[in-house]
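Novice: Mind looking at a prediction? Sequence and model below.
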Amino acid sequence: MSHLEKHLSKMNIKTFVDTQLKVTQDIDKLLSILRGTAVSVVIFSKNFANSSWCLEEVATIAEITQKFGHKTLPVFFRVDWTTVAGDDDQYAKTIAGLSFAQQRKDEWRKALTVVASKTGRTTQEIRNEAKLVDEVVAGVLTTLVAMSPTRQFNNYLVGMNSRVAEVVQRLVMKEMDTVRIVGLCGMGGVGKTTVAQACYDNLRDSADEKANTKFHFVNRVGQNGVNDQDRVEGLVRELYSKLLSEDSLSREDLNIEHRRGRLLKTRVLVVLDDVHTPSQLDELLLQDASDPRKLFAPGSRIIVTTRNRKVLEHVKAEIHSVGPLDVNESLQLFKLHAFSLGSPVVDDDDLSHKVLSYCNGNPLALRVLGGALSYKDSKYWESFVLKLGKTQEAEIHHVLRTSYEELRDVKDRRLFLDIACFFSGHWRSLLVKYMETVDESAYSRVEDLIGKSFLASVFDQSEGEILVVHDLLKEMAWNIVNEEEDLGRRSRLNDPADIHNLLTNWKGHRATEGIRLNISKVKMMSLKANAFEGMNSLRWLNFFLPKGFGSRHRKTIVSEGILNSLPNELRGLRWDQFPSASLPGGFSPDELAYLVISHSPIVTCWEQNQWQPKLEKLSMLSLTSCENLTVIPDLRNSANLEHLVLEKCKSLVEVPDSIQYLVKLVRLEVRDCENIERVPDRLNSKLLKHLILANCPKVTDTPKHNTKLRPSGIAVRECSNRQV
C-alpha cells in the first residue's frame, strides 16, 4: 500500500488512504470522503472480508458507482475474482460468520459483486509487485484523464477524452526503461493534434518533479516547410535549445560529445505535430529516429502526429489510429455547436442525422457545420441539406465550402480569407488591431468566426492567446482565391511564380489585396523602381524568410534603382531583406498597423528631408538585423503601439525618449544592439508585460516604471552582461 501511495503522489495525484482515519473509528467521515473522490482503488486481499470497516467502504463505493457512475479500480492481491464474489468461496464464508444482521451481510455481498466485476488488476496476471503498482498507477491516471477536459478545449473535446485516455495509457505503461515513440495517424480534421495536446498537457501536469523531465511541443512541422534544409536547422535549434536549456544550438553544436551525453541523460516528452515525411522525422531526431535510445534517456516519450502512416512505420512507432467519431459522439459535438445557446431552434433529429452523414465523424466538419446552422430555422436547415447533396465533390472539402458560403456578409468572408491566408498563428490582440484598420467591427467578426469554428483561439504559454486556422480551412481558403483565373484580379497571392509575374511582367489591371511570398522559394526577382505603382487595393505585403534562414540566405529580391513607390493603402508591411536604404519617398500609409523589416541595408525608414506619416494606427514595429539603421521612426503620434522590437541593429545609438509616452506598450524588446548608449528614463505604460534589454553593453541605466502598476511577467534581462 505504501508503495502505491508513494507512486500516486509522484504523479501529483492527491490520495487518501483509509488508515488515516482509523484511529478515530469515524466511519461516517470516511464515507463522506469516499463520496467526494474521483476514483477508488479497492485492494482485495486474503483477510479483507474480516473487516466490517472495509465492507462498509465497499458498500458505499458500490452505491456511488451504480448511482453516479463513480470510477472504481479493483486490485486482486493474491486472491481471484471467485474468492471475492463467489457464492461458496472464502469471502462468502467469512461474511456469514460475522455478527451482523443478515440484511447487512447480504448488502455487503452484493457490493462485493458490483466492485469486483469492474476491470481491474490481479497478481495472477502481474506477478511482479513493482510492475503491479505501475499498472495500477497507469490505470488511475488513464481514468482521471478520461474524466477531465483539457485546459484549451474544454467542452469541445466531445468524444476525445476516451481517445486521450487510451494514448496516455500507452505512454505511461510498460517499458519505462526505454524510449518509446507513439504515433497518432488519421485524416485531417479528425483530432490528432487535439489528442496530442491533451496528452501532453496531462502528462506534463502530472509529471514527477524529481524526474526532471523536459517538455516541448513542436507545432505544425510539415506546414512550416521543414523540407528546406535551413528551416530544418531552425526547428532543430528550437527543440534542442529548449531541451538542453541553452540558447540557439545548431546541429554542429549538438555533435559535441558533451551535449550528446547530456541528452542521453535527459528524459523528455516531445510532441512533433503534423509531420509529413520520414525525412522530416529523421532530421528532427538527428538521424537517430530508428533508435531513439541513442538520443534520449530511458523513460522518454515522443508523440508524432501525421496523416502519412509511412512516417510512423519508418521509425517503428507504436501506431494509434485516430478514427472518426461514432454517431452518438458526432451528434453530441454537432449539437454543442448548432445549439450553443441551449434550446434548439430546430428539434428534428432526422435533419441532424442528414447533416451528420456528410461529416463522416470528422470533428472539424461537425464544428463548422454546427456553427453554420446555429440559430437558423427548419426551412434554412432543409435548404442547407439539399445544397450539401447536390455535388459529388470530396466530402470534407465540400462540407467546409458549403459552410463558408453560408457566411452571408461579404466582410465576414473577406476577414476569414485574410486570416486564413496570411495571419494564422498570430497574437489575437494584434491581429484584431490589424483587421480594425480595414473593418471597425473586426473584433465582433472575429468572435463570430470563432463561434462558427472557422477560427480557433488557443492559449500558448510563451506567446499568449493566438488565433489558428485549421490546415483544411487554409487549403479551402487558397482554393477559393485561386478560382479567379485572371491573375490581375486574384485578391491574394502566395505562389512565387504568380507573384514574380505580377510584379515584373503584368501589364493589365492589378486588384491584388494581399501578397505573401516565401523569399526562400525565389531564385531571383528584379523589381523595377515602380513595381508597385497603381496597386491601390494592396493592403498586406509580406516578403518573409522562414524562421532559421536569416542573413545567411542570399539576396534574391533586388531593386533596379531606388524603389520609388509603395501603396499608401497598405495596412501591413513585412519585408525581410528590404533592398533600399529607406522606404520610398511619398510613401504615407496612414492606416499602417504593422511594420516589420529585417536583414536589410536600411538606414532610416523615412529620410529626414521627407514627410513621415503620423503612424497613428501602428501596433507593431520590429526592426531586426538592420546593421546600418541609425534612427527609428518618430513614434510620438503612435499612441496605439503595443510591440516595439529592436534587435541586432549595431549602428543604432539610442531609443528615443518619445516611447515613454506610449501608454499602450505591452512589449519593449531591445537585443544585441551593441552601440545603443541610452534608453528612456521611464516607461509610463500601465499595460507593460515584457521589458527585455539583452546584450546592450553600453546601456548603464534601465527605464523606471511605477512598481504599483507593474504587472506580473515583466522580465528585465542581461543589460551590460548582468542581471538587472
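Specialist: Perfect, thanks for sending it.

Novice: use CA for all of it now, contacts and neighbours both
Specialist: Will do.

Novice: show me where the stretch 101-250 of the chain has helices.
Specialist: Remark: helices assigned in the stretch 101-250 of the chain by DSSP state H, counting those that start in this stretch are 102-116, 129-147, 161-172, 192-205, 229-244.

Novice: could I get the ones you listed as JSON lines with mean neighbour count?
Specialist: What follows is the helices of the stretch 101-250 of the chain, written out as JSON lines (neighbours: other CA atoms under 10 Å):
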{"stretch": "helix 102-116", "mean neighbour count": "19"}
{"stretch": "helix 129-147", "mean neighbour count": "20"}
{"stretch": "helix 161-172", "mean neighbour count": "22"}
{"stretch": "helix 192-205", "mean neighbour count": "21"}
{"stretch": "helix 229-244", "mean neighbour count": "20"}
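
Novice: JSON lines for the ones you listed, including distance to Leu517?
Specialist: Shown next, in JSON lines, are the helices of the stretch 101-250 of the chain (distance: least, CA to CA, whole Å):
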{"stretch": "helix 102-116", "distance to Leu517": "63"}
{"stretch": "helix 129-147", "distance to Leu517": "43"}
{"stretch": "helix 161-172", "distance to Leu517": "38"}
{"stretch": "helix 192-205", "distance to Leu517": "27"}
{"stretch": "helix 229-244", "distance to Leu517": "16"}
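
Novice: before we go on, here's another structure to hold up against the first:
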Amino acid sequence: MEDCMDIDIYAHGLFDLLFIARHEANFIGRIVGEIDRQLNNKRSLNIDFPVGIESRLEKLSKDLRIESSNKDVRMVGIWGMGGIGKTTLAKAAFNQFGRSFEGSCFLADVRVKAANPGGLVSLQELLLYETLNRSKTKDVGFVDRGTIMIKEKLQHRKLVVIIDDVDKVEQLEALARSHDWFGPGSRIVITTRDKQLLKPNVDDIYVAEEMDEEEALELFIWHAFKGCHVNEEYVELSRRVVSYCRGLPLALKVLASSLATQSKEVWESQLDKLNTIPPEDVVNKLGISYKWLDNKDKDIFLDISCFFIGMDKNYVMLSWKVCRNRNQ
C-alpha cells in the first residue's frame, strides 16, 4: 500500500515537473520570439505611408525571382527619374525579403557617400560589416583590397544587398562587380537614374512607375493632413496639386509639407505660383538628373523644355527622331 502511495506521489511530482518545464519552455520561446522580432524591427527600414508599394513590389519580386528554388545569383536594377520612388521600393524589398537570407545590407545614398574622401572604402567596409552579421572585419584600407575581401568573404553567403543611387561605374565595380562575388541564391538590387550603368551588369531592369491619380491623391492627403478629416474644398485643392505633380512622389511630399496647416487662401496662392516657380527642393532633386547628361543631351533637353511645352510626349519624340535622322 505504501509502495502504491509512493508511486502516486512520484507520478504527481513528475507531472508537476513536466508542467513547469513545459511552461518554462513556452515562456523562453516567447522571450526568444520577442528578441527576434525586436532585432528584425531594428533591421527594418522606415517607409512613410507606402502607397502603391504592394503592386510594385510584386512586379519587382518577379524580376528578382524570389520564389525560385534555383541557386543563381540575380542582379536587378531599378531605373527611373529622381523622386519617382526608386529608394522607397528598394527599402520595401529589403524589409520584405531580407529576413529569409543569411545576411543583408542596404547601402543608401551611394552617389553622395562615394564622393566623400575614402567614401568607396567606407561603403565596402559597411557591406562587409552588415552581411557578416556585424562581426569585426579588418580595415579595408583601399578599394582594390576591398574588392578582394568582398569576393573572398561573401561568395559563399546567400545575401540580399541593396545598392542605392549609383551614378558611376566605379561604384558598382567596387561593391558588386560580378555575380560570383556573392553566394548561391543571392539577390542584388541597384537603383540608379542612369540606365546605361545597369545594362552590362544586371539580369533585369525594373522601370520605376509614377503614381496614378488615386495613389498620388492618397499620398498627398496623408502627408498634408496626417490622417485627419479633410474638408471637401481641400480635397478639390489637393486634386489640383496632384495634377501639377503628375504622379511624382517627391513633389507630392514637398508640397504637402509646405501646405500643411495652411489656410485655403494660402493653398490657392501657392497653386497659382507653381506654374512659374516650382518648389526649390523639387528643382534641386530633379536637377541632379540634368547634371549627368552630356552636353548634347543637355542641349536637346533645353530645346524640348523651351519649344515643346504642353505638347504630347509622342509628338516630341517623333520630332526628335526626324531631326536626328536628317543630321545623320
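Specialist: That came through fine. Predicted, not measured: the structure shown is a model, and the values here were computed from it.

Novice: quick one on the thing from earlier: for Leu693 of structure 1, which of the helices of the stretch 101-250 of structure 1 is the nearest?
Specialist: With distances scored as CA to CA, the stretch of these nearest to Leu693 of structure 1 is helix 229-244 (20.5 Å).

Novice: Following the chain past that closest one, name the next helix or strand.
Specialist: helix 251-254 (DSSP states H and E).

Novice: residue contacts, the residue most central in space within structure 2?
Specialist: For structure 2, the residue nearest the mean C-alpha position is Ala90 (2.2 Å; CA atoms, centre = their mean). With contact taken as CA atoms under 8 Å, 6 or more residues apart in numbering, Ala90 of structure 2 is in contact with Ile78, Ile162, Asp164, Val189, Thr191.

Novice: okay if I get the residues you listed as TSV plus neighbour count and secondary structure?
Specialist: TSV is the format used below for these (neighbours: other CA atoms under 10 Å; DSSP: H, G, I helix; E, B strand; the rest coil):
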residue	neighbour count	secondary structure
Ile78	25	strand
Ile162	26	strand
Asp164	22	strand
Val189	25	strand
Thr191	28	strand
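
Novice: which one in structure 1 is aligned with the residue nearest to the centre of structure 2?
Specialist: Ala90 of structure 2 maps onto Ala196 in structure 1 when the alignment is built from TM-score structural alignment.

Novice: need the contact list for Leu197 of structure 2.
Specialist: Shown in contact with Leu197 of structure 2 (CA under 8 Å, 6+ apart): Asp167, Lys168, Val169.

Novice: now do 10 Å
Specialist: Counting by CA atoms under 10 Å, 6 or more residues apart in numbering, Leu197 of structure 2 makes contact with Gly77, Trp79, Val166, Asp167, Lys168, Val169, Glu170, Leu172, Ile190.

Novice: of all these, which comes closest to Ser319 of structure 2?
Specialist: Trp79 (25.0 Å).

Novice: So what does that closest one match up with in structure 1?
Specialist: Trp79 of structure 2 maps onto Cys185 in structure 1, by TM-score structural alignment.

Novice: wait, which of the helices of the stretch 101-250 of structure 1 is closest to Arg414 of structure 1?
Specialist: Of all these, helix 192-205 comes closest under CA to CA, at 27.2 Å.

Novice: and which of the contacts of Leu197 of structure 2 is nearest Gln262 of structure 2?
Specialist: Nearest to Gln262 of structure 2 out of those is Trp79 (CA to CA; 35.3 Å).

Novice: can you pull the contacts of the closest one?
Specialist: Contacts of Trp79 of structure 2 (CA under 10 Å, 6+ apart): 85-86, 165, 190-198, 205-209.

Novice: can you tell me which of the residues you listed are in strands?
Specialist: Mapping those onto strands (DSSP state E) picks out Asp165, Ile190, Thr191, Thr192, Ile205, Tyr206, Val207.

Novice: For the buried ones among those, write the corresponding PyMOL selection.
Specialist: A single PyMOL command selects the buried members of those (16 or more other CA atoms under 10 Å):
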select buried, resi 165+190+191+192+205+206
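
Novice: give the contact list for Phe296 of structure 1.
Specialist: Phe296 of structure 1 makes contacts with 178-179, 260-269, 285, 288, as judged by CA under 10 Å, 6+ apart.
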